[in-house]
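> need the 3D shape of this:
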Amino acid sequence: MSLATTINNLLFKRTSTFLLTVAACTFFFERTFDGSTEYLFEKLNEGKLWKHIKQNYEK
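Predicted coordinates for the structure are as follows:
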């Protein structure tokens, strides 16, 4: 059996497993995308965000 056939039989043959696979992939993609864009935003704006400069203004 080829890899494609195995994946098809395990994940995509039944509607319930297909929907579960899509939901799981969506969840992990969203978490990864959110974390990476948050990291990129933090790096690009380092020193400009409130959490980086608030000690200058607090008494």
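> every contact and neighbour count from this point should use C-alpha atoms.
Fine.
> what about the helices in this structure?
For the chain, the helices defined by DSSP state H occupy 3-7, 15-44, 50-53.
> turn those helices into CSV, columns for mean neighbour count.
Output for these, formatted as CSV (neighbours: other Cα atoms under 10 Å):
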stretch, mean neighbour count
helix 3-7, 10
helix 15-44, 12
helix 50-53, 11
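> ok, which of those helices comes nearest residue 59?
Among these, the nearest to residue 59 by Cα to Cα is helix 50-53 (12.7 Å).
> contacts for that closest one, please.
Helix 50-53 has contacts (Cα atoms under 8 Å, 6 or more residues apart in numbering) with 46-47.
> to compare against the first, here's the next sequence to fold:
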Amino acid sequence: MAGLPSTIYNTVFKRTSTFALACVCATFFFERTFDLGSEYLFEKVNEGKLWKHIKHNYEK
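Below is the predicted model:
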């Protein structure tokens, strides 16, 4: 287990360019995951109140 921190350090944190790339990738995946999670939560909380749930009542 002692080799894992040194491996992570040598592959990610040792060079600024790889650290910056890791930050950009982590930010992208976090943003995407947060967006999907918040959208899902909003849909669940407002289920039955959104237009896509009630539009069949108003369409001819």
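> superposing both, give me the TM-score.
Between these two chains, after superposing, the TM-score reads 0.93 (TM-score structural alignment, normalised by the length of the first structure); 59 aligned residues with a Cα RMSD of 0.9 Å.
> CSV for the helices of the first structure, including distance to residue 59 of the first structure?
Shown next, in CSV, are these (distance: least, Cα to Cα, whole Å):
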stretch, distance to residue 59 of the first structure
helix 3-7, 60
helix 15-44, 25
helix 50-53, 13
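> gap between the most centrally placed residue in the first structure and residue 24 of the first structure?
For the first structure, residue 32 is the residue whose C-alpha lies nearest the centre (Cα atoms, centre = their mean; 2.1 Å). For residue 32 of the first structure, the distance to residue 24 of the first structure equals 12 Å [Cα to Cα, to the nearest Å].
> same thing with residue 6 of the first structure?
Counting by Cα to Cα, the gap from residue 6 of the first structure to residue 24 of the first structure is 19 Å.
> try residue 57 of the first structure
Using Cα to Cα, residue 57 of the first structure is found at 44 Å from residue 24 of the first structure.
> which residues sit in contact with the counterpart of residue 42 of the second structure in the first structure?
Residue 42 of the second structure maps onto residue 41 of the first structure when the alignment is built from TM-score structural alignment. Shown in contact with residue 41 of the first structure (Cα under 8 Å, 6+ apart): no residues.
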